[in-house]
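Asker: Sequence and predicted structure are below.
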Amino acid sequence: MFASVIVDIPSKSVNQVFDYRVPSGMEGLIQVGHRVLVPFGPRTIQGYVMSLDETTDFDPARIKEIARTLDIEPVLTEEMITIAMYLADYYVDQYISVIETILPAALKANYKKVLRLADSYTQEAENALAQVSNGSEVEIKRLDPDALKTLSPYLKSGDIREETVITQHTKRKMALAVHSLKQSDVDLSRAKKQQELYDVIDASSEPVFVRDLVNDGFSNALINTLHKKGLIAKVEAEMERDPYSDRVFTSDPPKVLNSEQQHAYDRITSSMDAQEAKTFLLHGITGSGKTEVYLQVIQKVLDEGKTAIMLVPEIALTPQMVNRFKRRFGDDVAVLHSGLSHGEKYDEWRKIKEGRARVSVGARSSIFAPFQNVGAIIVDEEHETTYKQGDRPMYHATEVAKFRSRYHDCPLILGTATPSLETFARSERGVYERLELTMRAGTKVLPEISIVDMSEEHRTGNTSIISGTLEAGIRQRIEKGEQTVLLLNRRGYSNFQICQSCGYVPMCPNCDISLTYHKSNRSLMCHYCGYESAVHRTCDNCQSDEVTFRGTGTEKVEEILRDMFDTEVVRMDNDTTRRKGMHEKLLDHFEQAEVPILLGTQMIAKGLDYPKVTLVGVLNADTMLNLPDFRANEKTYQLLTQVSGRAGRHELSGEVIFQTYNPTHYAIQLAMENDYRSFYEKEMAFRRLARYSPYYFHVLFTVSSEDIRKCLKATTHIHDTLVQEVSDQSIIVGPSPSPLERINRQYRFQIMLKYKREPELLKMLNNLDEHYHEAYRTEGISLRIDVDPLVIM
């Protein structure tokens, strides 16, 4: 028996399967998807079994044996192996990179080189090793040069050998527990507390954690007394890391669907009954009850003994969505997102793998939840760019969802109020079935939206970022005890520092971007590479003291709001939500303490549902319009529409105010009118004229190097390759500097390929990737190939 194995080496030169012999004692034990230890060159490394076969194309005498297996049950299903191979090929990446993305980080191997005594060794070797270590082995990287020199003779003689120890990144969490020894003649009538403790332990079919007993009021001394009497035994038991163990979720029964919701539910479930791999676009205005449709579809899935995957775009959305799912489905729900620790994610992943959870809720990577029998997949806010991974492998979660939908013959539901143009175009052509929800659930109506021209505000003498109209609206809500949500998609205190004498602006030394002022820690920061420097009160260029700050970020607006309204403000941006659990804590505080104002970046624009929020203000609706990106208008429309939907979602009516310097721009005007169809038609006309998606597919090539000449040389080579390899119908744009030409000391140039059909494209991309993989090693030139890019910055 031979196994084809992908080895844990992130290198293009070994991006293939290698054949290994399955030892006779392991035949039947090793399965497809197992992690194994295999010899590779002079070392032993981890690998993944991709297939098993009775024969091999190579000389059997030269094939090495698998050293051992690391699992009882395979960590990869056959479906996940198929997905890994598909994604690696489609997105031009290495198999091992995709496999490690699919699996939780806890399963990643840790490699440690140690020195150990050989099977036969001299007393001198043992003494020498004992001098530099506390045991029979020592980690090489912890030895100083003198210690290595001392051990060198014994390494040469073979008395001491070097070994690679491979351990799992995160292990199962163990804790001290006790269980009853079931003694028949227990008499603790004179020791009531001991009797009470024994009854608790004896009544449990599983070991009881000592920590839980102590929390319930039983002392360690009392536990030890029962142990000494031989009534209980102490054991190490696994303690599952449950991020929601301290939460109580009240039951949430299904709601009555309105006619549009019922029609959507019926169409989706009929596809489910027919076992069709059909994709639905659930196009519903904000507050139309899309989530209730999701919940009832999933209930049917569970009733049929199947499983369901629910994707949300951002961690900030997850708390409220998790609450709704936990209230409806209880312990059947596993949560997977980046806000959890490695251990928590590992335990949630195992709940799914072992069949103890049948529904997953999470962000992008939870599309890889290891369910066996998927009955429905839901992608909420399908238009969000966060579903596309920014680092390698640059997969799109929706593409993986389509793959899994086909694999399991189950429906895929793409839900949103503002579909991406690509998705809506497919629904227009009948590739997806579109289901419309045009009215808000219950008796609620859409909020009234108005536009404030900030140029006019300035002409009348108001230079504040808060317009007179918005200020009056906020004051009115505070008086009524209602709440306001304010959006400003720019964090920090001020955009930049400037000298009014010479015009000097402090720039990041690593990137072509000005430094942003953060008042909380009195520093200038780069939001791209993390560079930070102290604020100087004199100009670094001319030593003038006429230094000031320009522009406004969320930190400064928070200060303005506190001064203007003398009230508490909850601020949500990357600075305030950096620590674990802060998203949920801030939102809970906003709701429970009824804080009048929630201020934040785009993370607050979607998914939030609070009954007292009746006013939404967008402080600068133009932020995204000015981006050098062909999707800038689309992103602006989507953001404005989504944040508008936070107002008036319950009994109270809502109002929305857009502040802008471009009041006549169609993206802003049509967002005010909530007219997606008109926006779609107008934007599609521009896309057709400029030959962009969805009329063309795209591949973005980004070359980076510390040497700008190497960038120019590499992009010229890529351009020449494209000219030779692609057809005349395709369009090559560039080479040109990236919109941000330098990030983290790396110059960046890019080329955009627009194409409709290129049968040999994948082969060419792999050749370029392989060429520049070697160029990175020898010359420091990096090539990033982004298939179907969503961001061109």
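Answerer: Sure thing, it's come through. Because the structure is predicted, anything quoted here is derived from the model rather than measured. Numbering: from 1, shown residues only.

Asker: Only C-alpha atoms from now on, for both contacts and neighbour counts.
Answerer: OK.

Asker: residue ranges of the helices in the stretch 251-400 of the chain, please?
Answerer: Counting by DSSP state H, counting those that start in this stretch, the stretch 251-400 of the chain has helices at residues 259-273, 290-303, 318-329, 342-353, 397-408.

Asker: okay, pairing it with this:
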Amino acid sequence: MKQSYAQVVVDVPTQQTNRPYTYLIPSELADQVRPGVRVLVAFGHRSVLGYVVNLTEELPADLKEEQVKDVLTVLDEKPVLSKELLTLAHDLAESNFSYWVSFLALMLPTALKADYRKKLTALEGLSDEDRVTYLDGQQERLVKTKNFTAKGWRAIRELQKEGQLAVVPVIENKGKVKTVLAYQTNADHEALEAIQEQLGKGAKQQQRLLDFAMAHPGQTFSKQEWLSQLDTSVASLNTAVEKGTLKKVQVEVKRRPDSVSGSWVEQEKVLNPEQRAAYDAITTAIVKKKNETFLLEGITGSGKTEVYLQAAQEAINRGEQVLFLVPEIALTPQMQKRVQDRFGDKTALLHSGLSAGERYDEWRRIREGKVQVVVGARSAVFAPLDKLGLIIVDEEHEASYSQSENPHYSARDVALWRGAYHHAPVVLGSATPSLESRARAQKGVYQLLTLTARANPAASLPKVDIVDMRQELLDRGDTNFSQELLDKLKEHLGRGEQAVLMLNRRGFSSFVMCRDCGYVPRDPNCNLAMTLHMDTRTLKCHYCDYQEAIPQVCPACGSRRIRYYGTGTEKVEAELKELLPEYAVIRLDQDTTRKKGAMAKALADFGKKKAQILLGTQMVAKGLDFPDVTLVGVLNADTGLGLPDFRASEKTFQLLTQVAGRAGRAEQQGEVVIQTFNPDHYVLKFAQNHDYEGFYRQEMQIRHAAEFPPYFYTIQIQCSDLDESKVALQTAKIAAWLKKRLPEDVLVLGPSPRSIAKMQGRYFFQMILKMKKPNEADELLRDLVDRSQKAEKGFRLEVRRDPVSFM
């Protein structure tokens, strides 16, 4: 009989192990080893987890049969990863300079990152010597794989074959299957009749239970169902167990996120002509199974969600599945509810807000094919769907779709990969698309669909006022509230309406700004805001390493009022209570939403009008739809503009447009007040007029002149170490090594300290590569990552493709 071999990616994330290893499949495991299952294999002097990625009958030319080790055991009854996900993990590792095994592990729920053990039980005929060797002299023993060498496991399998030892794998998952007590009726009719003959006339409860058991032979119901349906007691159920009418059993209960339960009532809405045109284009691609990417650009409140939902219904009607990505599920509870209301139990949720058990059970429902729509944040893009007919990426411009920690990836790019694999359309939706996506639509790479009017004919875009805080500070002293915003708050709240106030507190970096003219110091090379370093009393650019002293006098207007700018939500809440004590405030920030369910509860309370003012960070800008919100106030539009990031203007425009869109979504006219020290900044002018197209044209000119994306592709190389001088020296050496080998047209910026130069005791330096072709440095960078494995202990190197931020 011909030998079979498994190609296994082992769970050792290094560049040297970033390939499959060949293992022999023992005959007794031949039916269990398949691509996509997890196995235990010997690697070096230890046993490690591995993922089977392929089967072969051919031994690689560089291997001899005696060198090949056996697969020790199989951990899954059926594959946990499909052929598609195995291929996707490989491609992502290649394009993101990472490890195949890191992406394979990322695709599985935490519950499958487990401790694996074997229960060894002595059977008749086991010698005393073997009992001591393998069972420690006991009848039964729970062992880890590392307790025995590969030779030891081979001997154990022989004893198992001979019927002297029972070997049962025990998977100690972090997320265990949840069970509840249930009672099963006796299926033996004759036995039930015998019990009936022995019942006394007064045993009415037992007679009712017996009658029910006879009518439902062999059926199982939870304890709660017995108690509620038959109006019985636990004591009566236990008596029925003693008599043999019922039997106690444990049954699995799938854990579901709270918000899934309940009735779903939302009906389809009638689409307006623009929505209908978008719907027709998307559904035509669904019907034709055509992989086409649509950019759905629609102003806030234009009804993008309704287009998504009706297109999703078309895919479901055709027996296909829908993947619906949202930037952060905790921030979009209303979107989550709308999808669930429309599709009910056909919906599964995947996001970090779920417990490990809930996530595991939702993942299993998807894998078992019991789900037609998956709603989730970034990691849901790896959901085990095998009949994808439509992928939706809502708010496609959001930075949260990119994972900054290792392994790095963009969920938007993964969605496009999976759309191509399944021949399914991908819809990227946003009121303010990323410049990269909008540029691709302009070139015809994506098909542009536009919604220019609000879906509710009675709702118009809110009127936006810009308030110059320079004058306010002169007139009223240091305050977070201009007189105009205070007056409008009193006016709107006095009419029983509600207000949303946003404190734009993005990022960690401090910056310097003149309180009189709004001037922010920028470096002459990159024209980006510089970061304040109080330790050295300098301003630095973290792209090109330009630095200068903190100015004492504003070079633009001569004022001495040039200083660090920033405030916090707690401080603003306290000021609100002094200024408007009669109105309740709900505060949304990382401190108040840390507890599970806190965000949803706070928004539900605001919806019930338990508070008139919702105060928060960027959380309040996205996905909220409250009909009584007629006023939005942005307390400090400058914070985002002052960050040392080439995307600072784009992110600020997107955020202001998003938060402004929360106002006046029903019949009442909405108003927006944006407070700023830079009232003439082009970002604020375009946001005031809800003019995305104007902003896009202006920002593209700036990006072209500065040679930034989307005109250039970028790669960030980040180095860190516990020793600052070591990492500085090593990064300089890497820069010199790269410059000698990179093509002439690739520009290297840096090295320089990262904006957040020290974190958790590690010092960070970075370099930026700018290039015209996306992959021209790939081979050299893979070589660099490979070489970094041999660096001194403590040194780490990461390479990020197209990072969303360089901070």
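Answerer: Cool, got the structure. Bear in mind that the values here come from a model prediction, so they are computed numbers and not experimental data.

Asker: for the helices of the stretch 251-400 of the first structure, which one sits closest to F18 of the first structure?
Answerer: helix 397-408 (26.1 Å; CA to CA).

Asker: and the closest one, which stretch of the second structure?
Answerer: Aligned by TM-score structural alignment, helix 397-408 of the first structure falls on residues 411-422 of the second structure.

Asker: now swap in stretch 334-348 of the first structure and tell me
Answerer: Using TM-score structural alignment, stretch 334-348 of the first structure lines up with residues 348-362 of the second structure.

Asker: one step back: take the helices of the stretch 251-400 of the first structure and write them to a markdown table, including distance to Y680 of the first structure and mean neighbour count.
Answerer: Formatted as a markdown table, the helices of the stretch 251-400 of the first structure follow (distance: least, CA to CA, whole Å; neighbours: other CA atoms under 10 Å):
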| stretch | distance to Y680 of the first structure | mean neighbour count |
| --- | --- | --- |
| helix 259-273 | 22 | 17 |
| helix 290-303 | 21 | 19 |
| helix 318-329 | 29 | 20 |
| helix 342-353 | 39 | 22 |
| helix 397-408 | 21 | 19 |
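
Asker: can I get those helices in JSON lines with distance to L486 of the first structure?
Answerer: Shown next, in JSON lines, are those (distance: least, CA to CA, whole Å):
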{"stretch": "helix 259-273", "distance to L486 of the first structure": "30"}
{"stretch": "helix 290-303", "distance to L486 of the first structure": "24"}
{"stretch": "helix 318-329", "distance to L486 of the first structure": "19"}
{"stretch": "helix 342-353", "distance to L486 of the first structure": "33"}
{"stretch": "helix 397-408", "distance to L486 of the first structure": "30"}
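
Asker: nearest to L768 of the first structure, of these?
Answerer: Relative to L768 of the first structure, the nearest member of the helices of the stretch 251-400 of the first structure by CA to CA is helix 397-408, separated by 23.6 Å.

Asker: how close does that closest one sit to the second structure?
Answerer: Mean deviation of helix 397-408 of the first structure relative to the second structure after superposition (mean CA distance after the TM-score superposition for the first structure): 0.4 Å.

Asker: how much does the helix or strand following that helix deviate in direction from helix 397-408?
Answerer: Scanning forward in sequence from helix 397-408 of the first structure by DSSP states H and E, the next helix or strand is strand 412-416. Interaxial angle, strand 412-416 of the first structure versus helix 397-408 (axes from the mean of the first three to the mean of the last three CA atoms, to 10 degrees): 150 degrees.

Asker: can you tell me what part of the first structure the helix ranked longest in the second structure aligns to?
Answerer: Ranked by residue count and defined by DSSP state H, the top helix of the second structure is helix 724-741. Against the first structure, the aligned range for helix 724-741 of the second structure is residues 708-725 (TM-score structural alignment).

Asker: Contacts for that stretch, please.
Answerer: Outside stretch 708-725 of the first structure, the residues within contact range by CA atoms under 8 Å, 6 or more residues apart in numbering are 703-705, 732, 734-735, 747-751, 764, 768, 781.

Asker: Buried subset of those as a PyMOL selection?
Answerer: Here is the PyMOL selection string for the buried members of the contacts of stretch 708-725 of the first structure, based on 16 or more other CA atoms under 10 Å:
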select buried, resi 703+704+705+732+734+735+747+748+749+750+751+768+781
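
Asker: Am I right that E774 of the first structure sits in a helix?
Answerer: Yes - assessed with DSSP: H, G, I helix; E, B strand; the rest coil, E774 of the first structure lies in a helix.

Asker: How far off centre is stretch 292-312 of the second structure?
Answerer: Its chain's C-alpha centre and that of stretch 292-312 of the second structure lie 21 Å apart, by CA atoms, centre = their mean, to the nearest Å.

Asker: start and end residues in the first structure for it, please.
Answerer: Structural correspondence for stretch 292-312 of the second structure: residues 278-298 of the first structure, per TM-score structural alignment.

Asker: Quick check: T305 of the second structure vs V426 of the second structure, distance?
Answerer: Remark: distance between T305 of the second structure and V426 of the second structure (CA to CA, to the nearest Å) = 14 Å.

Asker: same check, this time on L55 of the second structure
Answerer: According to CA to CA, L55 of the second structure and V426 of the second structure sit 33 Å apart.

Asker: C-terminal to the lengthiest strand in the second structure, what's the next element?
Answerer: Longest strand of the second structure, by residue count under DSSP state E: strand 747-759. Sequence order places strand 762-771 as the next helix or strand after strand 747-759 of the second structure, per DSSP H and E.

Asker: which secondary structure element contains E84 of the second structure?
Answerer: Here E84 of the second structure is assigned to helix 83-95, by DSSP H and E.

Asker: Also R116 of the first structure?
Answerer: Using DSSP H and E, R116 of the first structure falls within strand 109-117.

Asker: For the next helix or strand after that strand, name the packing helices and strands.
Answerer: Using DSSP H and E, the helix or strand that directly follows strand 109-117 of the first structure along the chain is helix 123-132. Judged by 3 or more CA pairs under 8 Å, 6 or more residues apart in numbering; DSSP states H and E, helix 123-132 of the first structure is in contact with strand 109-117, strand 137-139, helix 145-157.

Asker: T44 of the first structure is nearest to which of these?
Answerer: Taking these one by one with CA to CA, strand 109-117 is closest: 9.5 Å.
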